[in-house]
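Enquirer: For reference, the sequence and a predicted model appear below.
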Amino acid sequence: MGWRILADATMVLHFAFVAFVVAGGFLAWRWPRAIIPHLIAAGWGLAIALFRFGCPLTWVEDRARERAGDASLAGGFIDTYLTGVIYPERYLVQVQVLAAVAVAVSWTGVAVRLRTARSS
């Protein structure tokens, strides 16, 4: 039972991480110090997407599911829980572009807010 809880908790944490990668820059509009953790998270997310690095959260979830007697994820976290579930697989590239646009817009907003605050 404990391994299954760990696997599920890791899955929830992974959803939160992906949401933070996509939208966390908008938090920095209100809390400017949030931009540093967001830069790190977005960089890690980009590296995983571009270079197909294995994500440590996926590894933890897989090991916990295996120890609980369940099958590990057939693919990565995105492949299992998002692609084909939240959006059709054929739109993967468009979703990735939209995520990148959201990050760019959030960072632009942070820069504008910081510049405005400094000039006041």
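Expert: Sure thing, it's come through.

Enquirer: Please count neighbours and contacts with C-alpha atoms only from this point.
Expert: OK.

Enquirer: hang on, residue 102 packs against residue 22?
Expert: Yes - in this structure, residue 102 is within contact of residue 22 by C-alpha atoms under 8 Å, at 6.4 Å.

Enquirer: Neighbour count: the two, which is higher?
Expert: residue 22 (23 against 18; other C-alpha atoms under 10 Å).

Enquirer: That one is in what secondary structure piece?
Expert: helix 2-30 (DSSP states H and E).

Enquirer: Put this next to the first one:
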Amino acid sequence: MMYRFIADIAMVVHFLFLSYLAVGGFLAWRWRRTIFAHLAVACWGVLSVVTGVECPLTLAEDWGRRQAGLAGLPASGFIDHYIEGVIYPEEYTNLARLGVAVLVLFSYAGYVLRRQ
């Protein structure tokens, strides 16, 4: 029971992390100090896409699922399991990544303009 809870919490935190990656730059328009947290999240996002490094949240969820006697996440990871093919078709992965990048860059441009 506890391991399943750990897996579920890791999944929820992962979704929150990805949501913050997409729109967290806009929060910095209101709360300026949050830009540093968002820069760290954005850097991690780029690092994971470019290098394929596995996210600790994916590892935590997979571990919790396996310890609870459930099937682990597929080798392709969290995004392939929960997002690609579920929220958008797999063939639009690069378009979705581009959309998030544009959203982040737009939020940063707005941050800079609002700061002046």
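Expert: Noted; the coordinates are in hand. These numbers were taken from a predicted model, which means no experiment stands behind them.

Enquirer: Mean distance between the helix or strand following the helix holding residue 22 of the first structure and the second structure after superposition?
Expert: Later in the chain than helix 2-30 of the first structure, the nearest helix or strand by DSSP H and E is helix 35-51. When the second structure is superposed, helix 35-51 of the first structure averages 0.4 Å from its matched positions, counting by mean C-alpha distance after the TM-score superposition for the first structure.

Enquirer: residues of helix 35-51 of the first structure that come out buried?
Expert: 35, 38-39, 41-42, 45-46 (16 or more other C-alpha atoms under 10 Å).

Enquirer: do stretch 73-81 of the second structure as well
Expert: Using 16+ other C-alpha under 10 Å as the test for burial, stretch 73-81 of the second structure gives 73, 78.

Enquirer: ditto for stretch 106-116 of the second structure
Expert: So for stretch 106-116 of the second structure, counting by 16+ other C-alpha under 10 Å, buried means 107-108, 111.

Enquirer: Residue 92 of the second structure - how many residues pack around it?
Expert: If we define neighbours as other C-alpha under 10 Å, then residue 92 of the second structure has 12 of them.

Enquirer: And it, how close does it get to residue 70 of the second structure?
Expert: Distance of residue 92 of the second structure to residue 70 of the second structure, given as C-alpha to C-alpha, to the nearest Å: 29 Å.

Enquirer: secondary structure class for residue 69 of the second structure?
Expert: Here residue 69 of the second structure is recorded as coil under DSSP: H, G, I helix; E, B strand; the rest coil.

Enquirer: Counterpart of it over in the first structure?
Expert: In the first structure, the residue paired with residue 69 of the second structure is residue 69, using TM-score structural alignment.

Enquirer: I'm done for today, thanks for sticking with me.
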